[in-house]
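[1] I would like the atomic coordinates for the input below:
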Amino acid sequence: MVKKISKLNRFSRPAFFPVLFLAPLSAIAAGNYYDARNDAMGGTGVASSTYGTAVLANPALMTKAQPEDDVSIILPAAGAQLSDKKKLIDKVDDLTDSVDRYQDIADQDIFSLIADYPRVQAAAGDLASQLRAIKGGKAYATAGAAVAVTVPNSVLPFAFVTKAYGTAHVTADVSQGDIDYLQGIADGSTIPLPGDQDRLTSAALGRGAIVYDYGIAVAHEFNIAGHPVSVGVTPKLQKTYLYNYSASVYNYDKSDFTNGRYKNTNTGFNLDAGLASDFGDHWTLGLSAQNLISRDIDTREVNGYKDTYQITPVVTPGVSYHTEKLTAALDVDATPTKRFKSVGDNQYAGVGAEYRLLSWLQLRAGYRADLKSNDTNVVTAGFGISPYNKVHLDLAGMKGDDNTWGAVAQLNFTF
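    Below you'll find the predicted structure:
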């Protein structure tokens, strides 16, 4: 146990990030995508994305390019968000010294234990306190990245997109029996014996998933009963990497996180689609449907522990109001976002706005809420700089309760 807990420090911090960042590719993503402009506006975009980022949120909006618009390249969009309500990562950092001190003292012969008994009591009491602090602790992270090239035209605008979205979950599985045993030593009611630390069973568990999409999007505007309606589709190859890390206390090694024993992969086909239509000069309605083909993928079973990652359709209607200076948007998921079966679903609603203060400076703000209350609601904000409308740098930040924060950066070129 002690050896395992001592490495919780090394587990929790990389546990989000070996899962996400030691994967076969260097680009990762979350949610279903990150877009700095959309995320700054409360995660909206179904009816308000620009033609160059439409391939991420709603491919139908690629038809909204103007005749003077050029090829758009996102290189790249990248972001991350972390929720750590009980500050598990910081507390596990604090645990390290206590574990090392207890392990050094407890791993002695019986005569040394008796001679050092006051130190053993102090070390056991400190470790029991640290374990109480992390008991039930959970931390959750997402990370994201995308690269896209959009070619606008009046007949069949198209785009090439590579994106990934990933999640990682870390749980401190602390046994009350471990706490009672250590507290008993501290109180003098339990006498430790050499090797007794082997009886401790607390552990840390980690699950991670990364989904890579490689797609080609096309869109076209149709005239239906005298009204223009844009339709877009993105057929894509989808490759999924799942990580299920569960190790005995003396076998934990963070370098094993991506070991074949804990990882499995799955490759399949999927499809995104979208609709968009303008009403008057200032209103746009949109509908996005991502991952229209459902897939359930099981992790490897490790030490009796197994989970299932779910890819299901996420349908989101949206509306935007736009003038020369202002864009305001509202998106509401009509279906939940599912991930691991052991983790609750999310269903988001977002509202946000962009004000174009200058021709090259845009200010943005918004709010995103989880209608199922399984994720933290966040306030969002950001800005964009676009000198000569050729280079676009967009930055966004998110902040919520439960020690939740996130950031997105995006670089876009138009030629």
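[2] C-alpha only now, for contacts and for neighbours.
    OK.
[3] list the buried residues of the strand ranked longest in the chain.
    Counting residues, the longest strand found in the chain (DSSP state E) is strand 203-224. Residues of strand 203-224 classed as buried by neighbour count (16 or more other C-alpha atoms under 10 Å): 203-221.
[4] and stretch 149-169, by the same measure?
    If you call a residue buried by 16+ other C-alpha under 10 Å, then stretch 149-169 has these buried ones: 149-153, 157-169.
[5] same thing with stretch 190-197?
    For stretch 190-197, burial by neighbour count (16+ other C-alpha under 10 Å) applies to I191, P192, Q197.
[6] contacting residues around the first one?
    For I191, the contact set (C-alpha atoms under 8 Å, 6 or more residues apart in numbering) comprises I185.
[7] now do G177 against A146, distance only.
    G177 sits 46 Å away from A146, going by C-alpha to C-alpha, to the nearest Å.
[8] okay, these two: which has more neighbours?
    The residue with the greater number of neighbours, taking G177 and A146 and applying other C-alpha atoms under 10 Å, is A146; the counts read 25 against 13.
[9] assess the claim that the more buried one and A78 are in contact.
    Yes - taking C-alpha atoms under 8 Å as the contact criterion, A146 and A78 are neighbours in contact, 6.6 Å apart.
[10] strands along the stretch 1-150 of the chain, start to end?
    Listed in chain order, the strands of the stretch 1-150 of the chain (DSSP state E, counting those that start in this stretch) span 72-83, 138-151.
[11] nearest to T380 among the buried residues of stretch 190-197?
    Taking C-alpha to C-alpha as the measure, T380 sits nearest to Q197 out of those, at 46.6 Å.
[12] compare with the first, here's sequence two:
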Amino acid sequence: MKRALSFSLVGAMTLVATSSQAAIGYDSRSMAMGGTGVASASYLTAAFYNPAQLTNYDDSDDVGLLFPSVGLSASDQNDLLNKLDTFQDIDKEYTPGHKDEWDAALKALDNSTVAVNLNVGMAIAIPNQYLSTALFVQNQTNVFAQTHIDSRDFGAGFTPVANQMNSTVRGLAGGTLDIGLAMGKAFDVKDHHFSVGITPKMQTLYMINYGGTPADFEIDDFDYDKNGNDKSTFNLDLGASYQATDSITIALAGRNLIKQSIENNLDGDATYVVEPKFTLGASYDISWLQLNLDVDLNETKYFEQIDYSTQYVRLGAELNAWDWAQLRAGYAASLTDAGSMLTAGIGLHPFGAFGIDLAGQYSTDNGYGASAQLIFTF
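    Reported below is the predicted structural model:
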């Protein structure tokens, strides 16, 4: 398992090194609609957002398979990666006559952060009137690199030597591997249609903690065997949906209701956290048009040592042409320092038995992302 985790983390960092990309949504359809899903997910993607949505299926749906769903996004708001390359080039050719240029390049690195998100998932769902179920696997990896520039590295009294620098670049990668069984049940109370759902899951937390100076920090130096660790635990998701009318659904979901964390002190203290996340959603669906709204009720934080969190108000829309083709768009307004996002995508589902969904996103913090997934229904 450690080899697999090491490969996925280093791969994510390598990808972000070649492009400036931060992620939203756990599957391609949701990403295209601004990350909405709490009230709009189908039975096949309900396990990722709200298990109560497992009851959102048609009479013709018997078994659904989502395999795979892959999404990658990242942001480099202050252009850290390019600035780091520039500084390292200057440092390698350093002479006393380059001190002012060296100082300016080092100062340009201060308080910069790169954030990367990688999602990989699969699900097999069996909807029915008794107890709809879905077995799913989801891997979510969050990678950060952040700088701290120390004033002691400036001035005539300091001669640049990499291993004597006080300034640092810190790389942290953390994530979760969830394997769970989502269950949803619908029932009526005096002509009011409700659904509830629960997802018990085994959860593995993992992280890598790596640091260096601006002169010697290399992204591909991440080594799980040397700098990483993991632990297995248990977690729980809950959800509820209320179908106010034939076309309006209101829903509430809580994910990761048991707070978990993992510490890594191999290269300085670091703690990756998984905290409860609550989202309120609403959806208006009239077959050919769906309009969605999701509101995060609390912030999502990733590392205790990094001042970075996300919280969004999400809007999404889908135009559906006879269930064969879909055109989607969305917007996620950030309530934190993370960038807001524009999203778009398409779905192609000929004959209803096979489908492919594609999505892309652009964020205001110099971020880009993309996602793709395959769907089979029987």
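[13] tell me how the two chains score on TM-score.
    The TM-score (TM-score structural alignment, normalised by the length of the second structure) is 0.88; 365 aligned residues with a C-alpha RMSD of 2.7 Å.
[14] on that earlier part again, among the buried residues of stretch 190-197 of the first structure, name the ones in helices.
    Counting by DSSP state H, these place none of their members in helices.
[15] just the ones of the residues you listed in strands?
    Within these, membership in strands is found for no residue, as judged by DSSP E.
[16] looking at those residues, which is nearest F17 of the first structure?
    For F17 of the first structure, the nearest member of these is Q197. The distance, counting by C-alpha to C-alpha, is 29.2 Å.
[17] that closest one and V2 touch, don't they?
    Yes - using C-alpha under 8 Å as the test, Q197 of the first structure is close enough to V2 to be in contact (6.4 Å).
[18] which residues are common contacts for these two?
    Residues touching both Q197 of the first structure and V2 by C-alpha under 8 Å, 6+ apart: Q103.
[19] so who does the residue of the first structure most remote from its centre touch?
    Distance from the centre of the first structure peaks at F111, with 51.0 Å (C-alpha atoms, centre = their mean). With contact taken as C-alpha under 8 Å, 6+ apart, F111 of the first structure is in contact with no other residue.
[20] from I105 of the first structure, how far off is it?
    Distance of F111 of the first structure to I105 of the first structure, computed by C-alpha to C-alpha: 12 Å.
[21] likewise D126 of the first structure?
    With distances taken as C-alpha to C-alpha, D126 of the first structure is found 13 Å from I105 of the first structure.
[22] same deal with N291 of the first structure?
    According to C-alpha to C-alpha, N291 of the first structure and I105 of the first structure sit 54 Å apart.
[23] pick out whichever of these two has more residues nearby.
    Between N291 of the first structure and I105, counted using other C-alpha under 10 Å, the more crowded position is N291 (21 against 18).
[24] OK, contacts around the more buried one?
    Under the criterion of C-alpha under 8 Å, 6+ apart, the contact list for N291 of the first structure reads N270, L271, D272, I311, T312, P313, V314.
[25] how close does the first one sit to V315 of the first structure?
    Put plainly, it is N270 of the first structure. Using C-alpha to C-alpha, we find N270 of the first structure at a distance of 14 Å from V315 of the first structure.
[26] same question, D256 of the first structure
    Applying C-alpha to C-alpha, the value for D256 of the first structure to V315 of the first structure is 37 Å.
[27] between those two, which one's more packed in?
    The residue with more neighbours, out of D256 of the first structure and V315 and counting by other C-alpha under 10 Å, is V315; that gives 20 against 15.
[28] now the more buried one, what's its secondary structure?
    The three-state label given to V315 of the first structure by DSSP: H, G, I helix; E, B strand; the rest coil is strand.
[29] which residue in the second structure lines up with it?
    Matched to the second structure by TM-score structural alignment, V315 of the first structure sits across from F278.
[30] winner for burial among the strands of the stretch 1-150 of the first structure?
    Of all these, strand 138-151 carries the top mean neighbour count, a mean of 24, counting by mean count of other C-alpha atoms under 10 Å.
[31] now it against strand 203-224, angle please.
    If you take axes from the mean of the first three to the mean of the last three C-alpha atoms, to 10 degrees, strand 138-151 of the first structure sits at 30 degrees to strand 203-224.
[32] so where is strand 138-151 of the first structure in the second structure?
    If you align by TM-score structural alignment, strand 138-151 of the first structure falls on residues 113-126 of the second structure.
[33] following superposition onto the first structure, what is the mean distance for the matching stretch?
    Its aligned residues in the first structure lie a mean 0.9 Å from stretch 113-126 of the second structure after superposition (mean C-alpha distance after the TM-score superposition for the first structure).
[34] next one: that stretch to chain centre, how far?
    Here stretch 113-126 of the second structure shows a centroid-to-chain-centroid distance of 6 Å under the convention C-alpha atoms, centre = their mean, to the nearest Å.
[35] excluding chain neighbours, what is closest to the residue nearest the centre of the first structure?
    In the first structure, the residue lying closest to the centroid (C-alpha atoms, centre = their mean) is T142, at 1.4 Å. Excluding its sequence neighbours, the residue lying closest to T142 of the first structure (C-alpha to C-alpha, 6 or more residues apart in numbering) is T167, at 4.5 Å.
[36] next up, the contacts around the aligned partner of that neighbour in the second structure.
    Residue correspondence, TM-score structural alignment: T167 of the first structure in this structure matches N142 in the second structure. Applying C-alpha under 8 Å, 6+ apart, we find N142 of the second structure in contact with A115, V116, N117, L118, A173, G174, G175, Y302.
[37] if you set the cut-off to 10 Å instead, what comes out?
    Listed by C-alpha atoms under 10 Å, 6 or more residues apart in numbering, the contact set of N142 of the second structure reads 9, 12-13, 22-23, 73-74, 115-119, 172-176, 207, 272, 302-303.
[38] show me where the stretch 251-378 of the second structure has strands.
    According to DSSP E, counting those that start in this stretch, the strands that the stretch 251-378 of the second structure contains are 260-263, 271-274, 277-285, 289-296, 300-301, 309-310, 312-321, 325-334, 341-348, 354-363, 367-377.
[39] format those strands as TSV; extra columns: distance to K107 of the second structure.
    Supplementary listing: the strands of the stretch 251-378 of the second structure in TSV, determined by distance: least, C-alpha to C-alpha, whole Å:
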stretch	distance to K107 of the second structure
strand 260-263	30
strand 271-274	27
strand 277-285	37
strand 289-296	36
strand 300-301	27
strand 309-310	25
strand 312-321	32
strand 325-334	28
strand 341-348	29
strand 354-363	26
strand 367-377	23
